[in-house]
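Asker: pasting the structure only:
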């Protein structure tokens, strides 16, 4: 009888308005309801892809010339888009539409490949993310120093000694990131990504405009060629090889976003299917960035020729219109503030989720303390572990950036180390397993060939970047103001 009463009670249960409202705020797996669309996903992608890498593309094309430079750019664009379409189908497993959700890149690899490959993926992903945040700290400081030097030259004349240290601006950047790092998760970053995407369009457009103006000058004479910098004129034979390898790494870095693709996809609404929306967002994001990359790279090379600088915006010098170059560099800094958060949020989420699993009873790790914010009349939930650990992370990355402030070589090394495993190898291996492609079939063979070719490219570009870093270290003294 008791069982019948219980059954009757359950069968006649009516959800209260409060419970219904709460359920409306939850997804099918009990997590907070996602609100992302193809617009916000595209903004995240553009923020992640159009980063500091665009600034070195003119230099990269100068190393390879008019033929190989744009060809390599387009090849990386195609490969990145193709492998991203494989990766988005792995978000849910085993079925791409109705399978179980995987919230992070590492979880996807664990679900499909498991074991040691999951560990290798986690190592590659998080080393890359840490490297990117260090690189963005370096780049943001370079841009702000360019503004300060420009104003110094404008005020005191171009014969003045305007040597300004990057380090104070790295500290300022880190202080801003300490505050923004308290944003709890990716789902709260949409506004910041949209702002950062707007900034990336702004400084890229300014760079394009300045390049066109420089090319259109009547007295504009620069040396360009089909094969780039010339052996015996601009560089030695060995320098040509090493620089070409490094340039490939810079281009690989410029397209790096696979390491946060799943995290971006996890912000999308469940309907329409996430994989379909993410493919659309990936196409829009990569097409947009490729257009900017080709224009910035080729017009930057046309403007500066074989002497193209590592950062093509600072290469326009500190002459008129100095205010426009200042504005472009401010846009870079603002963009990198947002991009830093896009790349570090997966690190934060990983460490915090692992800590909660390890110490579920710890109030320090799991406790949330409500703090009322007077101005916005809202409430912020403070977690002391999140506050201390995220602050420590930002400080450590800033210190590393201050010790090794090498722009081009650092970007090339990050790009080369992460491109093959995260952008190519794991997406292909997971697609083969999930789609049950037979070993030795035509599709299996050409996917494996693509993977091995990209591995060779990553190895040679890493070698070029390491050689460049070694050259920089020979003449570098830490914590000394750079001229």
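Answerer: Yep, that arrived. Note that the structure is predicted; figures quoted are calculated from it, not measured.

Asker: from here on, just use CA atoms for contacts and neighbour counts.
Answerer: Noted.

Asker: OK, contacts around residue 337?
Answerer: Taking C-alpha atoms under 8 Å, 6 or more residues apart in numbering, we find residue 337 in contact with 140, 173, 176, 177, 196.

Asker: which SSE is it in?
Answerer: Under the criterion of DSSP states H and E, residue 337 resides in helix 322-358.

Asker: then residue 10?
Answerer: Per DSSP H and E: helix 2-11 holds residue 10.

Asker: so how far is that helix off the chain centroid?
Answerer: 55 Å (C-alpha atoms, centre = their mean, to the nearest Å).

Asker: and the comparison structure, right after this:
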């Protein structure tokens, strides 16, 4: 836990609205007179390359890893791995560009941009700031819904697995996912009261460990399945026409691009993660780039292993959720462990993604109604001797309502695979590619029509085409799901 949490200091994001000197004086310490503060007057950041890597891994190795076997199944042994490698390179490259935008000007002493929107505001015009904010927070809302759906699927899988084991393979074992979505929502209401990003490192590290756990189990089961099959399934071009129609083949291939994009997406919270890194030297950008290299390399290896081994095990019948492809039978206990690890991971990943949205709304409310005690007052709640929790009624109310609404929407639209593809599609180009590229061009003063400028614009255009195509494929999938859809039933 950070020093901020240990000392029971005031809400980190509430201080964002205060001038550095005011923030220091509020704690009774003259600005610059204590080692407890950074150059901007905020409480000293304690993040390292390893905590940053854990945040990224928690965000990246999410439920998206489970759909990669299906995605490779649509593209085949040639295009599937190639597309995955391309997305990993693009993610790393644009993340490196974005990390250079954390400080405006000098990378060691320049003005800090605390959020993705702050970075856009410092480099681009007002309209682009508004578009960025809308897309970023819409994507975060979508991720919250997607993670709620994915967690409920894993909890239902545990329930059905135990039911089959107890009552026999012929038992219907029908399970409604709605109660499990509600359970997940209740847990998130409590965890959402953690005031800010800097205080969830422990949850992020736990979630990262869980992601390795279920990915490893999925990989091991895939290897065992390949051995049982007596060989590798699948084809060079993916699912064949005949198994599906030609049009379905096109739509599913496009949706696979969206699934892979979603599996790599974390740029929307990169600046917020970078803002937890301790002050230079070295610069926060250098630390963030090292964390990005580590994280993207690790996740790509896991993605390749899980996606390719899942496709090798199931071939054209690779499921949208890898773990459900192994059925609900023996080793049922191992599948239960994997699904439980998914749930714990998603509990943490939900917080990693949602904290920037929470902070944005709370800072906006503080600026709009600075004299409202409901919004600004914090109540001291004793936890242990010498430690207190600062309860803010606005934070309690609005964050709880957000979780409730996202849970209800999840109950209305339980389409895991198509939701994953659509989220990946709409968020990939603007947030992972376009804004980082445009900000980098402005910050580094890249001359128009220079070789570097043309290459960056070509990268952006190619990713835009992929985004539009992926979104179309995912929408087609959602339309297909709606034909047999019944609200609040699963």
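Answerer: Arrived safely, thanks for sending. This structure is a prediction, so every number in the text was calculated from the model and none was measured.

Asker: ok, back up a step: so which bit of the second structure is the next helix or strand after the helix holding residue 337 of the first structure matched to?
Answerer: Next along the chain after helix 322-358 of the first structure, taking DSSP H and E as the criterion, comes helix 363-366. Under TM-score structural alignment, helix 363-366 of the first structure corresponds to residues 373-376 of the second structure.

Asker: so what's the residue most central in space within the second structure up against?
Answerer: By C-alpha atoms, centre = their mean, the mean C-alpha position of the second structure lies nearest to residue 59, the distance being 3.7 Å. Contacts for residue 59 of the second structure (C-alpha under 8 Å, 6+ apart) come out as 265, 266, 349, 352, 353.

Asker: so what corresponds to it in the first structure?
Answerer: Using TM-score structural alignment, the partner of residue 59 of the second structure in the first structure is residue 48.

Asker: repeat that for residue 325 of the second structure.
Answerer: Under TM-score structural alignment, residue 325 of the second structure pairs with residue 315 in the first structure.

Asker: over to residue 121 of the second structure?
Answerer: Using TM-score structural alignment, residue 121 of the second structure pairs with residue 110 in the first structure.

Asker: from residue 136 of the second structure, how far out is residue 143 of the second structure?
Answerer: Distance of residue 143 of the second structure to residue 136 of the second structure, given as C-alpha to C-alpha, to the nearest Å: 11 Å.

Asker: do the same with residue 329 of the second structure
Answerer: In terms of C-alpha to C-alpha, residue 329 of the second structure sits 41 Å off from residue 136 of the second structure.

Asker: pick out whichever of those two has more residues nearby.
Answerer: residue 136 (22 against 17; other C-alpha atoms under 10 Å).

Asker: number of nearby residues for the closest residue to the more buried one other than its chain neighbours?
Answerer: Excluding its sequence neighbours, the residue lying closest to residue 136 of the second structure (C-alpha to C-alpha, 6 or more residues apart in numbering) is residue 268, at 6.1 Å. For residue 268 of the second structure, the count of nearby residues is 26 (other C-alpha under 10 Å).

Asker: residue 50 of the second structure too?
Answerer: The tally of other residues near residue 50 of the second structure (other C-alpha under 10 Å) stands at 16.

Asker: what's the alignment partner in the first structure of residue 413 of the second structure in contact with, if anything?
Answerer: Counting by TM-score structural alignment, residue 413 of the second structure lines up with residue 404 in the first structure. Neighbour list for residue 404 of the first structure: residue 478 [criterion: C-alpha under 8 Å, 6+ apart].

Asker: residue 404 of the first structure and residue 482 of the first structure, how far apart?
Answerer: 12 Å.

Asker: kindly report the same for residue 261 of the first structure.
Answerer: Counting by C-alpha to C-alpha, the gap from residue 261 of the first structure to residue 482 of the first structure is 36 Å.
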